[in-house]
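K.L.:
quick check, what structure comes out for this input:
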Amino acid sequence: MDLISETIGSVRVGRVNGRRITEAGPYGLRLPATPLVGFHVMVSGEGWLISGDAAPVALRPGDVVFVAGGVEHGVARMPCTLAELPPVAMSEAPPAPAPTDFEFLCGMYPLLNGRKPAALRHLPDVMAFTPHYDRHPELRAVVDMLSDDYTNAGPGSGAARAALIDLMIVHILRHLHDRWPLTGEPGIGEALRAIHEQPARPWTVQQLGDLAGMSRSAFTRRFTAVTGTAPMGYLTDWRLDSGARLLRETTEPLTAIARRIGYATPFAFTAAFRRRYGLPPGRYRAAAVTPAKPN
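P.N.:
Have a look, this model is predicted:
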């Protein structure tokens, strides 16, 4: 099971966005709570990540902020509260050359239903870390290519940008997997692997607990602690995430997709999908394949 590839597939929908943000002044900026998965990479200057009630985190060139839940957060010159930061003013045009206090690159995918993908729910909504660029020079190469694309957009830039943002998120998830391993948890990893590889099977909590080598109650407690979701809720989420991916990436009829992910009829799949995504599968598929020019 390649959880990272499956996670990327579950968020690769809608219009990818990326831009360079610069800031000069005594404060910083606040980014709104928007349902998305994305990142910021500090490329120059120093600042502080401000997020809710968490302590401010120092940011230096090369540091990465990963946003897994679309929560309100900010980047400030000095430690402060979110309320003290002015909202960011976005522009379609790249920033003009000018003195700045800090500068960072952003890349993001919208979450159409406003919820984290199942495989990311064990992660904090927003976090910062310092990558090991000497150990992973390919990450530095991706950052450099993104920076050049944001500054000197040309023919094919939209396709290149989407690919680079995908690649950046892959490297971020690889790094985070070392710190917050999901499938590495003894027993829980076996249950997750079974759900991901066989979503159509009519799993019960008892069956998954047996795979994990735990009692039903112990398995439920541990699974929920590790993933942030109860076992049956995670199974439903993964089935619908998989269904959404199949709608986007294949031309299979609803009946075939429903059976592949564990729904006996297309009507049951449609009802569950509408509850989750707010629109029926057919409309979702049509919206997902409509060409859109990336920012």
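K.L.:
rest of the way, CA atoms for contacts and neighbours
P.N.:
Noted.
K.L.:
what lies in contact with the helix or strand where R274 lies?
P.N.:
Assigned by DSSP states H and E, R274 belongs to helix 266-277. Counting contacts by C-alpha atoms under 8 Å, 6 or more residues apart in numbering, the residues outside helix 266-277 that touch it are L112, N113, L240, L254, T255, A258, Y263, L279, P280, P281.
K.L.:
with secondary structure and distance to A159 added, can I get the residues you listed in TSV?
P.N.:
Shown next, in TSV, are those (DSSP: H, G, I helix; E, B strand; the rest coil; distance: C-alpha to C-alpha, whole Å):
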residue	secondary structure	distance to A159
L112	coil	21
N113	coil	24
L240	helix	27
L254	helix	29
T255	helix	32
A258	helix	31
Y263	coil	35
L279	coil	27
P280	coil	28
P281	helix	26
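K.L.:
the structure of the following sequence is requested for comparison with the preceding one:
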Amino acid sequence: MDVLSDAIVAMRTGRPHSSRTERHAPWGIRFPDTGGVGFHVVLQGSAWLMSDDPDTEPVRLGPGDIAFLAHGRGYALASEPGVALEEFTLQPDGSWPGPARDRTRPEPPSAVMLCGAYQLDRSRMHPLLAELPAVVHLPARFGAHRSLRTTVELLGAELEDPQPGSDAVVSTLLDTLLLYIMRAWWLSERHCDGHPAGWAAALADPSVATALRAVHDAPSHPWTVEELGVLSGLSRAPFARRFTATVGMPPLAYLTWWRMTTAGRLLRTDETPLRQVAERAGYSSEFAFAKAFKREYGVAPGQYRKLRADRLTAG
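P.N.:
Alright, predicted model coming up:
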């Protein structure tokens, strides 16, 4: 399995939402804290993004710029700093408002944007996403991230002029956009000063990346540090040191974390019997699995599934 895709799939819940908006200056929108992540793409004009994160400076977004808000903190988007802010609210069904367009204004809008959000289960935040900055700014550069730009164009066209099948097309394009944004960030970190750090370094390191792929491919396999080291072309001790330094935890600790994350996703997304969930998480005994799961999540697997189902029904 692809580790980047896995990290996102493990956390995703619900359907993503998006809209195309046109704004006339002066304008400002205040987005509250959420449990998900959001993005904004400036198609025409410009905007300022102000994050609630105290360490993040206001960011000016120009045509083609993309901003990705990774941690669910509140922020504002405005024609310029200091303008009055309108509170953003979702539709009653949890979806984003429809296209904001004022056809009574004769002048062209000062900004045309694509905006959207994804729901995430932050109780199992993958470290790859956890280390992202509060605002990932991907400025428009000629020839850069062509697949990402193509996806933005397709999404904008579907939102501007919906056609039969647009609901499915938009949902798929939003999933694709999220992966392309993450890939663009990873590539930028990987090539920054030639010294990537954290998960950018982990995915760029052939030995560590090989071990990660093996764990993600077969979390139920009874992996040992020696076996992962052999796959990675390193002896036990050097492999363990390199893995821990880049990933942030020892190999077997990450294996256990990923097994429990995989089990949690299965329990909240389908009706796989607990015995099979235990097997896919690497446990031959349902009792041993339940004990490990409760240690990790604080509740038994069956109770976790029921709580998630009740929460979904209530929502």
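K.L.:
with neighbour count and distance to P97 of structure 1 added, can I get the contacts of helix 266-277 of structure 1 in JSON lines?
P.N.:
Putting the contacts of helix 266-277 of structure 1 into JSON lines (neighbours: other C-alpha atoms under 10 Å; distance: C-alpha to C-alpha, whole Å) gives the following:
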{"residue": "L112", "neighbour count": "16", "distance to P97 of structure 1": "34"}
{"residue": "N113", "neighbour count": "14", "distance to P97 of structure 1": "37"}
{"residue": "L240", "neighbour count": "23", "distance to P97 of structure 1": "45"}
{"residue": "L254", "neighbour count": "19", "distance to P97 of structure 1": "51"}
{"residue": "T255", "neighbour count": "14", "distance to P97 of structure 1": "54"}
{"residue": "A258", "neighbour count": "23", "distance to P97 of structure 1": "52"}
{"residue": "Y263", "neighbour count": "21", "distance to P97 of structure 1": "55"}
{"residue": "L279", "neighbour count": "14", "distance to P97 of structure 1": "43"}
{"residue": "P280", "neighbour count": "16", "distance to P97 of structure 1": "46"}
{"residue": "P281", "neighbour count": "22", "distance to P97 of structure 1": "45"}
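K.L.:
closest one of those residues to V37 of structure 1?
P.N.:
Nearest to V37 of structure 1 among the contacts of helix 266-277 of structure 1, counting by C-alpha to C-alpha, is L112 at 10.8 Å.
K.L.:
so for the closest one, what's the nearest residue that isn't a sequence neighbour?
P.N.:
In this structure, L112 of structure 1 finds its nearest non-sequential neighbour in Y277, 6.9 Å apart by C-alpha to C-alpha, 6 or more residues apart in numbering.
K.L.:
the one you found: neighbour count?
P.N.:
For Y277 of structure 1, the tally of surrounding residues (other C-alpha atoms under 10 Å) stands at 18.
K.L.:
now swap in M42 of structure 1 and tell me
P.N.:
Residue neighbour count, defined by other C-alpha under 10 Å, stands at 23 for M42 of structure 1.
K.L.:
you'd agree it is up against F66?
P.N.:
No: contact between M42 of structure 1 and F66 fails when scored by C-alpha atoms under 8 Å: they sit 11.6 Å apart.
K.L.:
so the residue mapped onto A162 of structure 1 from structure 2, which of the three states?
P.N.:
Using TM-score structural alignment, the equivalent of A162 of structure 1 in structure 2 is S171. Classification of S171 of structure 2 using DSSP: H, G, I helix; E, B strand; the rest coil returns helix.
K.L.:
residues contacting S171 of structure 2?
P.N.:
The contact partners of S171 of structure 2, by C-alpha under 8 Å, 6+ apart, come to R15, P16, H17.
K.L.:
now the second one. Nearest residue, chain neighbours left out?
P.N.:
With C-alpha to C-alpha, 6+ apart as the measure, Y118 is the residue that lies nearest to P16 of structure 2, at 4.6 Å, once sequence neighbours are left out.
K.L.:
so the one you found versus L155 of structure 2, what's the distance?
P.N.:
When distances are taken as C-alpha to C-alpha, to the nearest Å, Y118 of structure 2 and L155 of structure 2 turn out to be 15 Å apart.
K.L.:
pretty sure P16 of structure 2 is touching D167, no?
P.N.:
No: the criterion here is C-alpha under 8 Å, and P16 of structure 2 misses it with D167 at 10.8 Å.
K.L.:
structure 1: which residue goes with the residue nearest to P16 of structure 2?
P.N.:
So, by TM-score structural alignment, Y118 of structure 2 is matched to Y109.
K.L.:
next one: D102 of structure 2
P.N.:
For D102 of structure 2, the aligned residue in structure 1 is P97 (criterion: TM-score structural alignment).
K.L.:
higher neighbour count, P16 and D167 of structure 2?
P.N.:
When neighbours are counted by other C-alpha under 10 Å, P16 of structure 2 and D167 differ, and P16 comes out ahead with 23 against 12.
K.L.:
give the helix, strand or coil label for that one.
P.N.:
For P16 of structure 2, the reduced secondary structure class is strand; criterion used: three-state DSSP.
K.L.:
equivalent analysis for A84 of structure 2, please.
P.N.:
Reduced to three states with three-state DSSP, the structure at A84 of structure 2 is coil.
K.L.:
with adjacent residues omitted, what lies nearest to it?
P.N.:
Taking C-alpha to C-alpha, 6+ apart, and ignoring the residues beside it in sequence, A84 of structure 2 has G28 as its nearest neighbour in space, at 6.0 Å.
K.L.:
and the one you found, how close does it get to L69 of structure 2?
P.N.:
Distance, G28 of structure 2 to L69 of structure 2, by C-alpha to C-alpha: 17 Å.
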